[in-house]
Every structure is written in structure tokens, then in C-alpha cells.
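Enquirer: sequence? don't have it. structure:
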């Protein structure tokens, strides 16, 4: 075995395992893995909206409120916790498994804290909503949140654990956990609807989230995760780790919230202006946008995590002077960005045309046929207006997700925030007042589409610049570099490899430095690489902030 090679295998690097066959397109598989997870979790939101529409005439309006306030309340926490995947990915790339485990344990503590805060906010809605919305609409929405408040911590754990399993090479865990949660919550909520109403719908989510979280925590007890010491009691330098999380997480949260705050403001403005018909008509658009945007954000997070992992390997290769490996990882990043955008744009293109053709039945899924004809017609109009913006939305979300791999989060978010919230909504509201004042919803959703198109162009231009910067650094590598004192072994495996780099049954593992380790040969290891400082650990840590869990 080459010098410096680990003598165990890890699921975090298990891209090709001889015992399990060769994955012909790992980029596609992994992008779809996290995308499907987000699809199933957002389907849960859509089903809640449908069930709320069955609670009475005010149900569709309550569903629009629930979808937006739910997305903002939990989206704030989810944005911070998305730093989990981005922080463990470069550590994985450098094979610092113990440090990755410390990041994971820190994220679990933050999940508990953020989930508690989200629970308090949901319970507070009972006193807030009656002052903002029609009485019965406010009651239905508040009852749902009372039942759902207990789901905050376990649901956030599902999202965090999906990132961990994804990074660990267990790519089936994210979609399976999301699917099971969506199916279980739908069944339980429907069963409790007749007896408890909106409260029962919320309780279905709470019970399902707790069950799935318990199952994933048991999954992490498997031997494949022993090297990361996920259940050790001692967590050194806790305050510095939390600070690092928040420094990156608030930008991710801000990025994620830009999308949801826009929808929340639209729904709130319509409710405050007592446009109950417009609020009801916006329910289908908001629900479907939540479903589609959450799915695309899953693709975006997958692309960002892959690029973050690749860049950890590129940095190691540059220090070592391994230009060939650096180029291979760079090409892997470019492939991930291109494929992620193709998948997202193709999906949203198909949705745009199919939703336009089926807009009538799709609207009636949330709005009863007995509703006013004008309300149904407005809902259909709003639906195709929002579907028209899906393609630029997909490209912008995936490309912004890719930029997370470079830790370039704030500026792309500001592009969208300024275009959509600072400029778009006030302009749309002013124009609607100038043209009669009874079509605010149409103007605001149309302004959202235009803002997404403009901001997406700026985000994609910035991403191209980052790709070129990395390529220039790699081109500057001297193949004869001698400074390899603290560089990892050249056996760091590329994330996308050619079939020729896969070990055949008769080929010795030592002969192929770019092959992935076989997780079935795993033994416990305290990896020496965990003691090597990297960019994130450059501060001198004193150890005064240890936590005994």
C-alpha cells in the first residue's frame, strides 16, 4: 500500500465498491439523491395544504398562510444547518474524520436549539394571527401550528442527518427518509383530520418526524460511522465551532429565506389588505412553488457539497503539486454544476408546460369547485404566471448552490434580495395601485418572475468567474513541486472516476491510487490527518470551551 494510505475504508469515500458494483454516473446518482429528499419533504408541505383546504371555506386561505410561515420559520433554521454538509465535505476530502464527527455533533446541538426556537414561534402564532387575518382563517392556521410545533426538532434532525448520510456515501438514506416521512405524515394526518381538524394535521407531522429521526440516529450506530466518533461525550472547542457554524449558516439562511420571504410578504400583504379572494387564489401557486423550489434547493445543496469536497482535494493536490489529480477534481466540479443545472432546468421546463395544460385540475386540488368563478380564474392566472418563472428560478438556485462550494454565499443572495424584495414587491404594489388597486397578486408574482431572471444572470456570471479562478490556480502548479511536508497522500480519491480507475477483482488495490476504499474492510482508526490543521482550524484553540455531553 502506498505511504500515507489509510488502512481502513470509509463510507465517506465509497464511490465505487467492488463488492457492490460500479456506479456508472455517480454525479447523477448523488444529485438525484438529495433532490429526491427535498422533493419528498416538500410534498409533505403540499399535502398539508390539501388537507387544510378540507377543513372549511377558509381552509385554502389558511393553507397559504401555513405554507409561507412554515417555510420561513423552519427555513431560517434549515439555512443555518445546511452548513453541516458544506463544513464536513472539505474535511472528508482531507480525510479528517474525527474533525468531521465534531462538526456533526455540533450541528446536532444547534439543531436542538434552533428547533426549540422554531417551536416557540409556532406556538406564538395563536396570539399573532387573529390580529392579522380573518378570524376563521387565523384559527385554522394557528391550530395547525399548535399540533406541528413538536415536529420542529425531529424534522430539522431529518434534514441534518440526510446531509450526513449523503456525505457518508449512504446516498439512499436521504430519499428513503424523505419518502417515509411524507407517506407516514400524510396517512396519520388524514386519519386525525376528522377528529381533530387542523390540530390533527399538525400532529401527524410531529409523530412521523419523531419516528424517522429515531431510525436515522440508530443508523449512525453502524460500524461504518465509528471513525467519526459521533456519540463521544467530549466535544472540544464548542463555542468556536458554534461561531463557525453561525458565521457560515446565517448567510445560507439568508439565501434560503430570500425565496420564502418573498412569498410570505405577498401572502401577508394580501391578507392585511383584506383581499381574501386573492389570498385564496394564491394558495395553489404558493403550494406548488414550495414543492418545486424545495426540490431544486435539494439539487443545489448536493452540487454545493460535491464542489466543497472536490475543492478540499484540489487544495491538497495543489500543495502536493499533483496537477493531474487537481484537474480531475476540477472537471468533476464542472460536471456537477452542468448536470445539476440540466436536471433542474429540464424538470422545471416539463413542469411549466404540464402545469399550464392542467392548470384547471391543479387549482381545484386546493380550491373547491363551489368557490367563486372569479377566484378560480384568478388562481389559474396566478399559477401560469408563477410557472413561467420556474426555469430561471431553477438555474439561479442550482448555480447559487454551486457557489456555496467556494463559500461565496452572501453576494448571490444580495442579488436576489435586492431584485425581489427591495425593488420587485414595492414596484409591483405601486403599479397595481396605479392600475386600479385590485390586481396586486398578479403584479407581485409577475415582478417576482422578472427579478429572478435578472438575478440569475448575475449569479451565473459570478459562477463562471469562480470556475476560471480555480482553473488558473491549477494551471500554475509546477509538476516538480517538492513541498509536500503537510500534504495528504496522493491516494485521495477523485469523486468521479473513469471505468479504468475502478479496481477489478484481479487488480491489487495498491496499483490504483485513485480507486475508492472498500467499506466492507473497515477497522477503527484514529486518522493522523485529523491532527493536521487546515484553513478552518487555523486559529489557535485553547480548549477552554469543551462540552461534556
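Expert: Received, thanks. This one's a predicted model, so the numbers in the text were calculated from it and none came from an experiment.

Enquirer: hey, let's count contacts and neighbours off CA atoms from now on
Expert: OK.

Enquirer: what number of residues lie near residue 289?
Expert: Look at residue 289: counted by other CA atoms under 10 Å, it has 21 neighbours.

Enquirer: Can you tell me, leaving aside adjacent residues, what's nearest to it?
Expert: residue 386 (7.7 Å; CA to CA, 6 or more residues apart in numbering).

Enquirer: What distance do you get for the one you found to residue 57?
Expert: Separation of residue 386 from residue 57 (CA to CA, to the nearest Å) stands at 24 Å.

Enquirer: same thing with residue 78?
Expert: Noted for residue 78: a distance of 32 Å to residue 57, by CA to CA.

Enquirer: Please identify which of the two sits among more neighbours.
Expert: For residue 78 versus residue 57, the count of surrounding residues by other CA under 10 Å is larger for residue 78: 25 against 17.

Enquirer: Tell me the helices and strands packed up against the strand or helix carrying the more buried one.
Expert: Per DSSP states H and E, residue 78 falls inside helix 59-81. Helix 59-81 sits against helix 26-53, helix 97-128, helix 135-148, helix 152-167, helix 238-272, helix 276-320, with contacts defined as 3 or more CA pairs under 8 Å, 6 or more residues apart in numbering; DSSP states H and E.

Enquirer: can you give me the angle the shortest one makes with helix 238-272?
Expert: So that's helix 135-148. Relative orientation of helix 135-148 and helix 238-272, computed by axes from the mean of the first three to the mean of the last three CA atoms, to 10 degrees: 160 degrees.

Enquirer: Included below, for side-by-side comparison, is a second structure:
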């Protein structure tokens, strides 16, 4: 009976998560397309694009973390069938995300000079500045889009944003073709053209999703009560920030750990850096499914938390963790079997391919813990437990993972492999900490 219930919950979570997963892959594709098309101009343009994306990464993912609070509280209110509260959380969450986006964009605009102080090629830094400015301002429509997406996702309408995101991919390619290379009579803007393409695409995506939410019958009941519920309230803002700030820190600490590790590996050598980038790109791609499962299970748990349905919370949690475990085993097997083939799609240097093959074996080992730690964090957000998990994640990555990786790399003479063993340790500890905490906290609901 219990196994049947777990299978049923796993199917429902997968059904909700699949559009989120496709949307995450499409978002990742937008960044890869910009980098690849800019790289066609030359290696310095590619270096400039990579530099900007690295600088953007941490503030951007912190902003994404802030938007997560919208789906959590909307889903909880939806579980209670409280349309008034859903509308209220949506409105307050939207303006928090708007303010967060503005702060990030202004920070990037006024801090653009940092590009000249990162020991980069001066020509590369000069090329990167206008691209950083445009990408920085594009954070505003992107986070506004994400706030609307989280609202729709919290109501379990996950296909809406996914469709718009997927449509955005060919639009971005077309705009890049026109503006980067100056085709069809458009000015040749080179790297700045990629920035304009992203800004235009993200703005149109935000406007499209906004139009759907304002005028589609599915969302009418939440828009109809705007006169009563669309007002800022300090208590509501505190509730949203209670989830949003720790969520942003959680995602930022994980992204920051990988960013710092990449810098450390870059100090070892170019071959190691290239191999690391190949393995990390493969691991990042498989992680999109884990991230989608984490978001889907978080929404469903938050919905059940709204009605204090302890057994449903536990069933959703257990079934999603088992799904993540099976998915991790599948990805690990794939990485091991294809370890000598996958790197050839990125580079033809024999030394890089050999090292990337070794790193893919290490990446295979942490596929299970990477999937389960992401799901564990999502499940805990679903029951509004965010402060202690943030501390646990900080310990796993910054007290255990990175220091151990550094020691193994330089004191243990393991090089890049040592950093990746640190990844394994950090992700495994994070997974164990978060999963144990979820099982304990869920029983107290």
C-alpha cells in the first residue's frame, strides 16, 4: 500500500516537474547560445563573454533565490484554497523581486570597473564592459519574468512559462544572428549585439507571460481580487524575505563554491581549466533535471504543508528522493560509459580529453548526492524550513568541500582531481544533512 502511494506521488511530481525541467534547460541554452555565437567572432570575444557570465553568476542566482519565495507562499495558500492570499503574496512578491532586480542591475552598472581589476587581458576587459552593462540591465526583465513564473508554478501551471521560455530560444538565436554579425541590414554590434539580443528576448518573455497572467481565464480569480489584495504589507514582505533571502544564499553558496573552485583549478593550468569546464558543463546539464524535480517537489510539499497533511508531505518527500536517487544512478552510469566520448564534443586536445575523462568519472560519483541534495533543499523550503538548511549547506561546501579539495589539490598533489574529490565530499555531506533534516522536520508538521 505504501509503495503504491509512493509511486503515485512520484508520478504526480514528475508530471509537475517536467515542464520546469524543460524550462531550465531552455534557460541554460540561452546562455550557451550567447557564448557560442559570440565565440564565433574570435577567442577574445569568447573570453569576454565568459568573463561577464562568471561575474554575473552569483548576483543573478541570488536574485533567482529571491523569486522562489513567491512559489512557496502561493503554493501554500493554494493548498488552503485561499485565492485572496494567493493574489496578495503574488503582488508583494512581484515588487520584492522588482526591487531586488533593480539593486542587482545598478550594482553591476556602477561596479563594471571591476572587470579591469580581475587580472584579465585589458582588451578582453574592455570588450566585456558594454556586454556586462546590457546583461546587467537584462536582469530586471529576467527576474520579473521569474517572479511571474514562480506564481504560475506555485499554482501548478508549469507549462505556461516553459512554452514562453522555449519560444525565447529561437528568438534569441535570430536576434544574435542579426545584431552580432550585422545581417539583413542590421548594424554589426558584435559582443554588444549578444547583450541587446538577451535584453530584448528577456523583455518580450516577461511581457508575454505578464499578458497571459493578466488576461487568461485560468488566472482570472487571482487578478479579480486585486482591489482588495494588491497592496504592500510589511508582515507579508517579512514572510517572503524569510524564505527568499536564505534561498538566495543557498543557491549563491553552491554557485559560489563551483566558481571559486574553477578559479583555483585555473591557477593550476590551462589544460586543467579546459577539462574542468567540460566536466562541469556535462554535470550542470544533468543537474537541470534534479533542479526541476526539486522545484516540483517543493511546490507540492508546500501545497500539502498549507493543509498540514503530514503523511502526504512524507510521501512526496520519500518518492522524490527515490526518484532523484534512481536518476543519479542513471547519470552516473552514463558518465562512466561515455567518459571518453563526451569530451571530444568540446575539444580535440588529447591531454584535455584525457583529463576530462577522469573528471567525468568523479562527476559520476557525485551525481546521486547532487540530485538528492537539491531535492532535500527544495523539500525543506516547501515546509518553510530555510535558516538551518542554509547553515548546513554553508558547512558542507565552505567548511568541508572547498578546504578538502584545496588540500588534496595542492598538498596531496592531486591537482584538478583533488578539487573534484572535494566536490564529492561537499555534495555528499549536503545531501546527508538535508535529507536527514527533512525526515525529522516533516514528522513534526
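Expert: Alright, I've got the coordinates. Predicted, not measured: the structure shown is a model, and the values here were computed from it.

Enquirer: still on that earlier bit, so can I have a markdown table of the helices and strands packed on helix 59-81 of structure 1 showing distance to residue 465 of structure 1?
Expert: Shown next, in a markdown table, are these (distance: least, CA to CA, whole Å):
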| stretch | distance to residue 465 of structure 1 |
| --- | --- |
| helix 26-53 | 22 |
| helix 97-128 | 29 |
| helix 135-148 | 43 |
| helix 152-167 | 26 |
| helix 238-272 | 20 |
| helix 276-320 | 15 |
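
Enquirer: Near residue 443 of structure 2, how many residues? Count them for me, please.
Expert: Residue 443 of structure 2, neighbours per other CA under 10 Å, totals 11.

Enquirer: check contacts around it.
Expert: Residue 443 of structure 2 makes contact with 310, 314, according to CA atoms under 8 Å, 6 or more residues apart in numbering.

Enquirer: so where does the aligned residue in structure 1 for it fall, helix or strand?
Expert: Matched to structure 1 by TM-score structural alignment, residue 443 of structure 2 sits across from residue 468. Assignment of secondary structure by DSSP H and E places residue 468 of structure 1 within helix 440-475.

Enquirer: Name the residues of that helix that are buried.
Expert: Within helix 440-475 of structure 1, the residues that count as buried by 16 or more other CA atoms under 10 Å are 440-456, 459-460, 462-463, 467, 470, 474.

Enquirer: Let me know how buried the counterpart of residue 155 of structure 2 in structure 1 is, in neighbour terms.
Expert: Applying TM-score structural alignment, one finds that residue 155 of structure 2 aligns to residue 168 in structure 1. As a burial measure, residue 168 of structure 1 scores 20 neighbours (other CA under 10 Å).

Enquirer: Any figure for the gap between residue 168 of structure 1 and residue 101 of structure 1?
Expert: 11 Å.

Enquirer: quick one: common contacting residues for these two?
Expert: By CA under 8 Å, 6+ apart, no residue touches both residue 168 of structure 1 and residue 101.

Enquirer: and the closest residue to residue 46 of structure 2 other than its chain neighbours, what does it touch?
Expert: Excluding its sequence neighbours, the residue lying closest to residue 46 of structure 2 (CA to CA, 6+ apart) is residue 39, at 4.2 Å. For residue 39 of structure 2, the residues meeting the contact criterion (CA under 8 Å, 6+ apart) are 45-47, 49.

Enquirer: buried stuff in the helix holding residue 78 of structure 1?
Expert: Neighbour counts over helix 59-81 of structure 1 (16+ other CA under 10 Å) mark 59-81 as buried.

Enquirer: before we move on, what about stretch 221-229 of structure 1?
Expert: 224-229.

Enquirer: As JSON lines, those residues with distance to residue 264 of structure 1 and secondary structure would be great.
Expert: Below are the buried residues of stretch 221-229 of structure 1 laid out as JSON lines (distance: CA to CA, whole Å; DSSP: H, G, I helix; E, B strand; the rest coil):
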{"residue": "224", "distance to residue 264 of structure 1": "42", "secondary structure": "helix"}
{"residue": "225", "distance to residue 264 of structure 1": "40", "secondary structure": "helix"}
{"residue": "226", "distance to residue 264 of structure 1": "43", "secondary structure": "helix"}
{"residue": "227", "distance to residue 264 of structure 1": "43", "secondary structure": "helix"}
{"residue": "228", "distance to residue 264 of structure 1": "40", "secondary structure": "helix"}
{"residue": "229", "distance to residue 264 of structure 1": "41", "secondary structure": "coil"}
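
Enquirer: what's the closest of those to residue 158 of structure 1?
Expert: Each of the buried residues of stretch 221-229 of structure 1 was scored against residue 158 of structure 1 by CA to CA, and residue 225 proved nearest at 17.2 Å.
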